[in-house]
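A.B. asks: here's a sequence, model it:
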Amino acid sequence: MKIISEPQELKAYLKEQNKTIGYVPTMGALHEGHIELIKNARKENELVVVSIFVNPTQFLKGEDLDKYPRRDEADKKICELAGVDVIFFPTKENIYFEDEVKIEAPEVRGYVLEGATRPGHFSGVLRIVMKLLNIVNPTRAYFGKKDAQQLNLIQLMVRHYYMDVEIVPINTVREADGLARSSRNIYLTSEQRKEALKISASLYAASKMISKKEFDVQTIKEEMLKILEPLEIGYVEIVNREFKPINDVEVGNTIILVEAVAGTTRLLDNIWL
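C.D. replies: Okay, here's the model as predicted:
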């Protein structure tokens, strides 16, 4: 397994390989969700690249950039065991430039849901993903469905900028109790974790209602909000897969999303129907 920090060195090395490349961008603190992405990349490509970079441009003032979990040595071992060929470990200094050209999130879809409470967050996400995709130039790049809005915006960017990469969505990996895997779960106390389980419980309840032919969005949301009490709720929304509001669930074209805070930890989860 090679470890490379310089973008130009990585570009040159990958170009020499002349192989299909599966790419998994991460911010480190790897868990089973990341491993699932790597497994899919390993299965579908000749070469697997994982990047580890805690991207400062997607954190807003006062967010947890400084305390975001970093476990570089453990992450290297996980990558080695998972069959990764190359880890890309860039630094802020060799990724960003002074007064650089920037990409911006779309004015509507980038500023609703998570973008409404974190204005500019998705511009930072798209900025780093554009850079990383151009450096790695992968055949396929793998992203989790848990960050559904992020995934949608990356797919839009690839389409709108005619980028030659296949974006592969991978299902959310959950812990045994149903909590969606997240690097931020380590912040939760045992009591906060119990409260956080209301998030997945609300999604399961919505799914059950829909299986019983309840398609009215407002009715489903009201039931979810009851289950989520007393969590601090960022949003509970039901949208189609283009992130446009709907009045009735359309099976095969619907995402139900929750953002809630347990203790001081902001958690995201969703189901795709």
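A.B. asks: for the rest of this, base every contact and every neighbour count on C-alpha atoms.
C.D. replies: Will do.
A.B. asks: state the number of residues packed around the closest residue to residue 83 other than its chain neighbours.
C.D. replies: Leaving aside its chain neighbours, residue 83 sits nearest to residue 42 (7.2 Å; criterion: C-alpha to C-alpha, 6 or more residues apart in numbering). By other C-alpha atoms under 10 Å, the residues close to residue 42 number 20.
A.B. asks: same check on residue 110?
C.D. replies: Residues within reach of residue 110, counting by other C-alpha under 10 Å, total 22.
A.B. asks: next up, for comparison:
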Amino acid sequence: MMIVNTIEEVRNLIKGWRKEGLSVGFVPTMGALHEGHQSLMERAVSQNDRVVASIFVNPTQFGPNEDFEAYPRDLEKDVALCKEVGVHVVFAPQGEELYFPDKATTVHISGITDVLCGSKRPGHFDGVCLVVSKFFNIIQPDRAYFGQKDAQQVAVIKRMVRDLNYEIEIVSCPIVREADGLAKSSRNLYLSKEEREAALVLNKSLEFVKKALDQGERNASILKAAILSCIIQEPLAKIDYVEVVEMESLQSISGDINCPILIPIAVYIGKTRLIDNITYAV
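C.D. replies: Down below sits the predicted model:
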């Protein structure tokens, strides 16, 4: 496995692979890798001749009061996991390698970025789309892998790929959970022991509503109310949003459900904002 830090290095490697007719998979990450990232890399390794994983804490997707400086970083540990999984190249650029000081270009996807996390974190998805589009232009992968835990991000990237005619297959991979159901997240590291226990309310509320769906409940407002009533029982939890939306458009549903749905939630446990979701095909 190689570790490269410059655009020129990674492009030269990929040009060599292309001359050999090899397929390329790409896994973009912000580091602090866990089993969720591992599952993406394993999937990529199984489906491609060569795999590039990027490790870059992207400043443009953090708001002014968010945790860019505090975001966990452990490059040595991350590189070891990439090597163990079978990744061929880790691309770990510094900020100045990707962003010019006088950068003036943005990538904005309207509509589906204005709801859910997008409505709570203005500019977040502009930053995500900008850095992902840069990586796509640099690496030009056949496939790129994203986790379903960030369901809105997956929908946004798919729309960007469609609208900008990228010839890239976006592969969405299932949420990886701890044994007790908590979705794997780099931000779980911020939780105290008490907060870690309180965080289980996210998955518990989603499991509760999935059971209701399995039993035939189809009214979105009733399902949403059930999740809210479950979460508010946890004193350390502060609800950011709970929604029932159409799978692709992310448009909110309030009445009867007659299409595949996404139920995304965002909850503060103490000062840490966690997200989770389930999908359901009606």
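A.B. asks: what TM-score do we get after superposing?
C.D. replies: With the length set by TM-score structural alignment, normalised by the length of structure 1, the two chains reach a TM-score of 0.97; 272 aligned residues with a C-alpha RMSD of 1.0 Å.
A.B. asks: returning to what we had before: in this structure the residue nearest to residue 83 of structure 1 contacts residue 50, no?
C.D. replies: No - with contact defined as C-alpha atoms under 8 Å, residue 42 of structure 1 does not reach residue 50; the gap is 10.9 Å.
A.B. asks: who touches both of those two?
C.D. replies: Shared contacts of residue 42 of structure 1 and residue 50 (C-alpha atoms under 8 Å, 6 or more residues apart in numbering): residue 84.
A.B. asks: so what's residue 3 of structure 2 up against?
C.D. replies: Counting by C-alpha under 8 Å, 6+ apart, residue 3 of structure 2 touches 89-92.
A.B. asks: part of a strand, is it?
C.D. replies: Yes - assignment of residue 3 of structure 2 by DSSP: H, G, I helix; E, B strand; the rest coil places it within a strand.
A.B. asks: pull up the gap between it and residue 22 of structure 2, please.
C.D. replies: 19 Å (C-alpha to C-alpha, to the nearest Å).
A.B. asks: likewise for residue 228 of structure 2?
C.D. replies: Counting by C-alpha to C-alpha - residue 228 of structure 2 and residue 22 of structure 2 are separated by 49 Å.
A.B. asks: what about the helices in structure 1?
C.D. replies: Using DSSP state H, the helices of structure 1 run over residues 7-17, 32-44, 72-81, 92-95, 114-117, 121-136, 148-160, 190-211, 217-228.
A.B. asks: can you redo the ones you listed as TSV with distance to residue 23 of structure 1?
C.D. replies: Putting the helices of structure 1 into TSV (distance: least, C-alpha to C-alpha, whole Å) gives the following:
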stretch	distance to residue 23 of structure 1
helix 7-17	12
helix 32-44	7
helix 72-81	12
helix 92-95	17
helix 114-117	25
helix 121-136	8
helix 148-160	14
helix 190-211	29
helix 217-228	36
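A.B. asks: nearest to residue 170 of structure 1, out of these?
C.D. replies: helix 32-44 (6.7 Å; C-alpha to C-alpha).
A.B. asks: so residue 228 and residue 22 of structure 2 - more neighbours on which side?
C.D. replies: Shown here are residue 228 of structure 2 and residue 22; by other C-alpha under 10 Å, residue 228 has more neighbours (17 against 14).
A.B. asks: would you mind measuring from the alignment partner in structure 1 of the more buried one to residue 257 of structure 1?
C.D. replies: Using TM-score structural alignment as the criterion, residue 228 of structure 2 maps onto residue 225 of structure 1. For residue 225 of structure 1, the distance to residue 257 of structure 1 equals 12 Å [C-alpha to C-alpha].
A.B. asks: what's the overlap in contacts for those two?
C.D. replies: Common contacts of residue 225 of structure 1 and residue 257 (C-alpha under 8 Å, 6+ apart): residue 236.
A.B. asks: check contacts around the counterpart of residue 53 of structure 1 in structure 2.
C.D. replies: For residue 53 of structure 1, the aligned position in structure 2 is occupied by residue 56, per TM-score structural alignment. Residue 56 of structure 2 is in contact with 29-31, 92-94, counting by C-alpha under 8 Å, 6+ apart.
A.B. asks: the closest residue to residue 51 of structure 2 other than its chain neighbours and residue 52 of structure 2: what is the separation?
C.D. replies: By the measure of C-alpha to C-alpha, 6+ apart, the closest residue to residue 51 of structure 2 outside its immediate chain neighbours is residue 25, 4.6 Å from it. As judged by C-alpha to C-alpha, residue 25 of structure 2 and residue 52 of structure 2 stand 6 Å apart.
A.B. asks: same deal with residue 194 of structure 2?
C.D. replies: With C-alpha to C-alpha as the criterion, residue 194 of structure 2 and residue 52 of structure 2 are 37 Å apart.
A.B. asks: between those two, which has more neighbouring residues?
C.D. replies: Neighbours per residue (other C-alpha under 10 Å) separate residue 194 of structure 2 from residue 52, with residue 52 holding more: 27 against 11.
A.B. asks: from what I can see the more buried one touches residue 85, true?
C.D. replies: No - using C-alpha under 8 Å, residue 52 of structure 2 is not in contact with residue 85; the gap is 11.8 Å.
A.B. asks: would you check the span in structure 1 matched by stretch 180-200 of structure 2?
C.D. replies: Counting by TM-score structural alignment, stretch 180-200 of structure 2 sits on residues 177-197 of structure 1.
A.B. asks: first-to-last residue distance for the matching stretch?
C.D. replies: End-to-end span of stretch 177-197 of structure 1 (C-alpha to C-alpha): 8 Å.
A.B. asks: for stretch 13-30 of structure 2, same thing?
C.D. replies: Stretch 13-30 of structure 2 has an end-to-end distance of 22 Å (C-alpha to C-alpha).
A.B. asks: to which residue of structure 1 is residue 77 of structure 2 aligned?
C.D. replies: When structure 1 is aligned by TM-score structural alignment, residue 77 of structure 2 is paired with residue 74.
A.B. asks: before we move on, what about residue 96 of structure 2?
C.D. replies: Residue 96 of structure 2 maps onto residue 93 in structure 1, by TM-score structural alignment.
A.B. asks: neighbours around its match, how many?
C.D. replies: 8.
A.B. asks: kindly report the same for residue 231 of structure 2.
C.D. replies: Residue 231 of structure 2, neighbours per other C-alpha under 10 Å, totals 24.
A.B. asks: find the nearest non-adjacent residue to it, please.
C.D. replies: In space, residue 231 of structure 2 is closest to residue 201, 6.0 Å off (C-alpha to C-alpha, 6+ apart).
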